[in-house]
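1. only the shape, not the letters, is given here:
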């Protein structure tokens, strides 16, 4: 097994690098194993990323179990929902490319052998997929999971977008201020990516179709124990990929991107997926244009109607 970090961890020639790692508590044993980056976009601003520190802990367990050394670093994340309706929205799309650049720099500067990407929300997931395709090292994306539905609203479980809908009801006298306040308190009952099929949950599902997320894990709710087990298995899986030399571009290719486009059409995913998949394809050196989306959508049946497409 070849790994990139080994070249800069040889004793005694690279004692300076080893000494810097040892200043943080890493041992000789730690430095004898592949260094696996964990690009963690946790913060206390974005609901979909609020649980990523717990997810990261489980990823680390999996990496250690499989013979690697996890090295975690932070990545920015901004919330589309909180940024809406004011000048903050001008900052949101540029964060995608900033995230891709940030991860590239951390991987390149430290010669990391693989990377586990932790994200849930709109621009962060595609930014991380772009970084994986650009760097072409073993990479796996672990999502934080969707928020569960909230209290009952208009005959269904509420989600955060219900607050916008209900504002009209409040202003036309169909809802009292007290009822609206209650909805505000319970529309989002816990952390996770917003519980409707917007860009965040779309991109998490598409990362499965692309092949960079473990099958069946994108829709595990954020607060479920299965979310942690999936993260731990992802840690073990990245080590298998490193040992077998499976890099991102062996997964992200023309066929997997077509599969991803078909899934988006089949489930009525976000139209923002077009913007993001074009960027991911570019980073992977895969030729793709908007005509391909039109072509594939015309031969792909709609098999699921999910709010808000329903």
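-> Arrived safely. It should be emphasised that the depicted structure is a prediction, and the values quoted were computed from it without experimental measurement.
2. can we go C-alpha only for contacts and neighbour counts from here?
-> OK.
3. any idea how far residue 200 is from residue 110?
-> Look at residue 200 and residue 110: by Cα to Cα, to the nearest Å, they are 30 Å apart.
4. between the two, who's got more neighbours?
-> Neighbours were counted for residue 200 and for residue 110 using other Cα atoms under 10 Å; residue 200 has more, 30 against 14.
5. enumerate every residue touching the most far-flung residue of the chain relative to its centre.
-> No residue in the chain sits farther from the centre than residue 173, which is 40.3 Å out by Cα atoms, centre = their mean. Under the criterion of Cα atoms under 8 Å, 6 or more residues apart in numbering, the contact list for residue 173 is empty.
6. A further structure is provided below for comparison with the first:
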């Protein structure tokens, strides 16, 4: 570790607002005193912004108001001055057309809230999956001391004696209804059992994945990722996080000290070991872009290819986050990576210690949940990055959630021009499709949807489901929920709406998927592809105005993180002159 704490005491950022007795200082300080704060709170102690993504319309984060009180307690105990700040909260299960469309808006809004207000450090209170990357993107852009505390996962779901995962079983039960294996009444009964406590999805979906990524990056205290939302230890974690951020401000320990290239490589390898969501790809690429670190899809394949998936959780395995916590949680996984030579052990964490110092003594209390390598779900987990003439800039697939017999497959394409075309035709028994076909959906990428919705795990046609078939190869430029499963190729880049080769695929064309050799090939000559692209006309109309128009004009491709082109790099914490 090369980090050296700054000298303390020193003039803090908040003192540019609150220090001294000028008219401007009294303007800032005096109005805040109407909340009943005594004068000595403004004497140079660290002001900590608790950036809270609580919202009644973000159910996964619905308990964060109560958790914030524990963060405040920790800040007071450590000699800081806590101020709670509600920030933009995009819920995956309520926002339309997709929460991903608002990740960049949230990151932009939070960045400006951090920079423009008198805070010396920030506690990032997150949960539902887009809130975690959006606040980390903002923190990387501003680069003041920041630390993550997540809301934690829900308790296990149970239905008729079966462990059920939020999201994962929604997809499974929905397919069972279409196949005639489950009644609609049974489906509604199961709904009550899926989400039975506060917290995020209890599978290794995107929310739990991003909580794990925050911990693997070193941006959360060790053990934070897996503690259930309603466990008292989650509240203890929040209070300890409040204590820690005060010392981080005193030491001037910033995201740029922690979110290094080595830290991102640790996170990528961790994602492979936990069977994490494909959504982590676009989020980590975007976060790295905010730090100015060059991180690419090639890094994802290079770092993740030889990592065994050892966490036996849905959708890849059979357990849920509750069992993962009881087994020892993410520290056990990181310790395994370190012992296997797959961890940059000296990477710094928000604790001020190296990541190895944090995890080296972790114990695995259940080897059926966190598996020995010889019993891994798949020996080559990670995220497979596929390239070829159908995806010149790359596409991704999650091997641990795919069917082994489909990892090398050649099939006839059945093409859907967009999500509406898919919905209109998929249930038609006249659709010319069987289990050997490859389902292709276009115009669902960052520009095409817009926002790149989680529609890539297209449900299979009922005529195929009724044969007992549960998986087919599916290819699109969309995303997939982290709770979903199947042999699904996602994030195909360039997307169809940018004129990528996906745009010219026709029903009847043959496609070859070869995951071991990382190949995605459209069986057409270069001349035929060029001719079709020359005749192609973009069916996607730009939105007329508003944020949707800005998103369409400035969003980059999935292969670089789908951030806005004008938000790359760290802009720092300096703010314009005072106008008062």
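-> Structure received. Not measured: the values here are computed from a predicted model.
7. superposing both, give me the TM-score.
-> Superposed pair, TM-score by TM-score structural alignment, normalised by the length of the first structure: 0.93. Supporting alignment: 305 aligned residues with a Cα RMSD of 1.7 Å.
8. looking at the second structure, which strand is longest?
-> Identified as the longest strand of the second structure according to DSSP state E is strand 408-416.
9. so whichever helix or strand comes after it aligns onto which residues of the first structure?
-> With elements assigned by DSSP states H and E, the helix or strand that comes after strand 408-416 of the second structure is helix 419-425. Alignment note (TM-score structural alignment): helix 419-425 of the second structure is unmatched in the first structure.
10. same thing with stretch 107-122 of the second structure?
-> When the first structure is aligned by TM-score structural alignment, the counterpart of stretch 107-122 of the second structure is residues 100-115.
11. counterpart of residue 152 of the first structure over in the second structure?
-> Match for residue 152 of the first structure (TM-score structural alignment): residue 159.
12. quick one on the thing from earlier: so what does the longest strand of the second structure touch, helix or strand wise?
-> strand 438-441, strand 510-514 (3 or more Cα pairs under 8 Å, 6 or more residues apart in numbering; DSSP states H and E).
13. strands of the second structure, start to end?
-> When assigned using DSSP E, the strands of the second structure occupy the ranges 47-52, 81-86, 121-126, 146-150, 157-159, 162-164, 384-388, 391-397, 408-416, 438-441, 473-476, 488-493, 510-514, 519-522.
14. tell me which of these lies nearest to residue 553 of the second structure.
-> Closest to residue 553 of the second structure of these is strand 488-493 (Cα to Cα; 17.1 Å).
15. quick check: chain neighbours aside, which residue is closest to the most centrally placed residue in the first structure?
-> With distances taken as Cα atoms, centre = their mean, the residue of the first structure nearest its centroid is residue 119 (3.1 Å). Using Cα to Cα, 6 or more residues apart in numbering and skipping the chain neighbours, the partner closest in space to residue 119 of the first structure is residue 143 (5.1 Å).
16. touching, that neighbour and residue 116? I think so.
-> No: here residue 143 of the first structure does not reach residue 116: they are 10.3 Å apart, not a contact under Cα atoms under 8 Å.
17. with neighbour numbers in mind, choose between these two.
-> A direct count of neighbours by other Cα under 10 Å for residue 143 of the first structure and residue 116 places residue 143 higher, at 35 against 31.
18. now do the same for that one: its match in the second structure.
-> Per TM-score structural alignment, residue 143 of the first structure is aligned with residue 150.
19. now swap in residue 291 of the first structure and tell me
-> Following TM-score structural alignment, the counterpart assigned to residue 291 of the first structure within the second structure is residue 298.
20. residues contacting the closest residue to that match other than its chain neighbours?
-> With Cα to Cα, 6+ apart as the criterion, residue 298 of the second structure has its nearest non-adjacent residue at 7.4 Å, and that residue is residue 385. By Cα under 8 Å, 6+ apart, residue 385 of the second structure lies in contact with 297, 298, 300, 301, 394, 395, 396, 397, 518.
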